[in-house]
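**Student:** Got a sequence here, can you build the structure:
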Amino acid sequence: MMGLMASEETRTVDTRQATTPTRRGTAAEASPPETTPRASGPRAWATRLVVLGIVLSAMNLRPAITSLGALLEEVRDGLGMSGSVAGLLTSVPPLCFAVFGVTAPRLARRFGAPAVVCAGMAAITAGLVIRPYLGGTAGFLAASALALMGIAVSNVLMPVIVKRWFPDRVGSMTGLYSMALALGTSLAAAVTVPLTDALGGDWRSGLAVWAIIAAAAVLPWLPLLRDRGTAPGAEPERPVTAVAAPPQAPLRMARSRTAWALAVFFGLQATAAYITMGWMPQIFRDAGVPAGTAGVLLAVTMVMGVPLAFVIPRVATRLPQQGPIVLVLGMCGLAGYTGLYLAPAGGAWAWALLLGVSNCAFPLALTMVGMRARSGLGVAQLSAFAQSTGYLISIPGPLLVGVLYQRSGGWGLPLALMAALMIPQMAVGFLAGRDRTVEDEAMAR
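**Tutor:** A predicted model of the protein is given here:
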């Protein structure tokens, strides 16, 4: 679900290097090896702080979203929020990721990645603390945007920190980062309602309590604030991209059909993910499922990404075409939405599992980014194009679901929309999975 972001750029390149090459070869084969050395002898305490900072920060990249999904009905009632405005609220995360994520590399060059991540965690803390208590919908949206801004820049830069501090353990550290992210996502979905009940039933306290973990994530970065990595004489410690490539003219991604197919695929899978995070608990609650159980069901959906995020990229890189995987994930999504329409409460656990599998189109999209370009520079450009375009595509989906829900008074039309969007997602994903490279298509035109 769980950017246009450098984080995904790094992960896709690393996946491509670490797995079996396709017939067109890997980015590592088409580019010179990485030339930037590892930071010279980082002290053990600093390394431990970085590991702790990565884990705690990753845990804070989704609770602002999934905790709200678990209490969306209470928030709407408390703020007098219409279904359309609630839909707008669920569209804010991809908008913030698209707008603020692109500023992270520039901020990191000026202030250093650890300082920007530290500021990001502080922004998440402030946003989570103040948003329930500002007393109106506009203030709630503004404070949510503040927290999401912190998430956006941190999401971009933490994999860069992984690459810099652990260049020989990128895979294992990225796995640790991904597991922490999934843990935070599912934990917020599962325990927000019980926590709210334990705190007296006030939804404001139930949302604000997640600021505690965000505040804890600020602390490990404080001793590293002076570590900019761009100061004179600090060349070995500079944050680096995963693959160093010789200078070459930028590719015109808009000329590549594969790039467009991958961008639309990324956008449609992101649409499904944010609709799920924002609305799935409400679907279950309207069907008579208790609020606490609805949160746990969302947690089940989110936690499916932990094991499958490791399995799917490995399988994908061993196939000349990834279209069959796209179709399997899409069929799981169609089955899940159909089940939510026919028997939302009776088969709730099955639908949560199926949608969890379907949402694993996200790691598949990242893997295909790394496989659809030959050079490291091509991968970076394709990643930026596919993800920036994709997040923009995903913005209207959750808002439209809210409008349809309010106008129709039920979930029939919204679920029909979700299922209908799965059809073009499978179609463009199948096209994006063909064994082609954007370099060939751009040059052919």
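**Student:** switch to C-alpha atoms for all contacts and neighbour counts from now on
**Tutor:** OK.
**Student:** can you give me the helices in the stretch 301-445 of the chain?
**Tutor:** Taking DSSP state H, counting those that start in this stretch, the helices of the stretch 301-445 of the chain run over residues 305-317, 323-342, 348-358, 361-371, 376-394, 396-408, 412-432, 438-444.
**Student:** Would you do the same for the sequence below? I want to compare the two.
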Amino acid sequence: MSTADSPADARTAPRPAARTEPAAGPRTEPPAGPGHRPERRARFLTVLFAVAVAVAALNLRPVVTSLGPLLERVREDLGMSATLAGLLTALPSLCFAAFGFAAPVLARRIGPIAVVTAGMGAITLGLVARSFAGGTAVFLLLTAVSLAGVAVANVLIPVVIKRYFPGQVGPMIGLYSMALSAGTALAAAVTVPLTSAMGGGWRLGLGIWAVAGAIALVLWLATLLTHREKAGGHSRSAERLPITRSRTAWALAGFFGLQATGAYVTMGWMPKIFQDAGISEGTSGVLLAVTMVVGVPVSFVLPNWAARRGDQRIFVVVLAACGIAGYSGLALAPAGAPWLWAALMGLSNCAFPLVLTMIGLRARSAGGVAQLSAFAQGIGYLISIPGPILIGSLYQATGEWYLPMGLLALLLVPQMALGLRAALPRTIEDEVGRAAAPAAR
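**Tutor:** From the prediction side, this is the model:
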């Protein structure tokens, strides 16, 4: 591109070619054209891509958080036990692990944008279909269809950001995390009131979120058509990284898994905790929304702060402290200061955008991020699977929330220890460089 700055090129081109594409935007090659058309097209594609990322993020949690406030109705209608409901709250982690491992393989074959587009289609289809489920097994299966779409998007959107926005990883992860938190909060806050207002029962309350999925699908189809990406875009050296030899990768996986345990217990059981304390169904949904709303601004600014620092240890400690205080409050006096507990849990759950940022920072290339993202999220979600099931079983056995919340507070100690290790300023390529060098040759 530097040849466009030569005097000879200046006589034939109105502006240098390097200025036809914003530095922060996707690496697309706009077609030649008169005037400023290439520049306008590049800007349009950048905005389209950013909007597609944000709208996709809005759809990655309503599958789960729209269910929390309506879980009792679903249980009664479908005949679920508390243990099966615990399995339902663990299903996201199971699907995210299983399908997350497959995401990089699919991305190498058809491209990450195509896989994310297919994920948006799976989310939409699953949300529509499960609202017609007549039994527990079918409901679980169709929920898994939606969660499969969420799983591949979870892994590959950070990869897409690293590849197409290499100079803006922090801001774009911030946009992604903020939109994800907003979608989580919106589904938790309005599902019960919307269900009551429309008079359609829990089926309509859950199925209505397919509309947002359809919008995301259209945007990603447009992005796919305009970018025409090539499959197999990752470097071979990145594909063959012996990532299991990286201590940072294992620390990120453990940190991810423990924060996911707390997050999905919160999304699945927090409304029930408040309802058992005498708080109404509608208010409990709003309290869950508060937990998510707190994360919206924090999820936007935290990745930017974290990306500017050499290490992120201070954030790991602060978020863990908020979680310990929040779980203690939920165990001892859930109705005493419910808004405070909800806010503290919202801050604690911001470990999610923090770990996404660290994943983007701990690898040098998009291919490295793809492998690290799949590894950390796949192993992490496997780690988190027993948590929600165990919490449901402990509650069913004791009828109280002291032991379940105490266990979650205790788990924040190893979460903090692993987070401190993962937050150190190093990359997986540095850690496994000697082992990867022969393969790269």
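**Student:** Mean neighbour count for the helices of the stretch 301-445 of structure 1 - can I get that in CSV?
**Tutor:** Putting the helices of the stretch 301-445 of structure 1 into CSV (neighbours: other C-alpha atoms under 10 Å) gives the following:
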stretch, mean neighbour count
helix 305-317, 18
helix 323-342, 20
helix 348-358, 23
helix 361-371, 28
helix 376-394, 25
helix 396-408, 20
helix 412-432, 20
helix 438-444, 16
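**Student:** Tell me which of those lies nearest to residue 39 of structure 1.
**Tutor:** Each of those has some distance to residue 39 of structure 1 by C-alpha to C-alpha; the shortest is helix 376-394, at 21.8 Å.
**Student:** residues near residue 194 of structure 1, how many?
**Tutor:** By other C-alpha atoms under 10 Å, 15 other residues sit near residue 194 of structure 1.
**Student:** on that earlier part again, now the helices of the stretch 301-445 of structure 1 in CSV, with distance to residue 214 of structure 1?
**Tutor:** As requested, these are exported to CSV (distance: least, C-alpha to C-alpha, whole Å):
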stretch, distance to residue 214 of structure 1
helix 305-317, 21
helix 323-342, 32
helix 348-358, 26
helix 361-371, 25
helix 376-394, 25
helix 396-408, 26
helix 412-432, 32
helix 438-444, 40
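**Student:** Tell me which of those helices approaches residue 247 of structure 1 most closely.
**Tutor:** Residue 247 of structure 1 lies closest to helix 376-394 among the helices of the stretch 301-445 of structure 1, at 8.7 Å (C-alpha to C-alpha).
**Student:** average offset between that closest one and structure 2?
**Tutor:** Once fitted to structure 2, helix 376-394 of structure 1 is off its aligned match by 3.2 Å on average (mean C-alpha distance after the TM-score superposition for structure 1).
**Student:** Check the offset of that helix from the chain's centre.
**Tutor:** 13 Å (C-alpha atoms, centre = their mean, to the nearest Å).
**Student:** now swap in stretch 429-437 of structure 2 and tell me
**Tutor:** From the chain centre to the centre of stretch 429-437 of structure 2 is a distance of 28 Å (C-alpha atoms, centre = their mean).
**Student:** Contacts only, for residue 48 of structure 2.
**Tutor:** Counting by C-alpha atoms under 8 Å, 6 or more residues apart in numbering, residue 48 of structure 2 makes contact with 219, 223.
**Student:** Many thanks, we can stop here.
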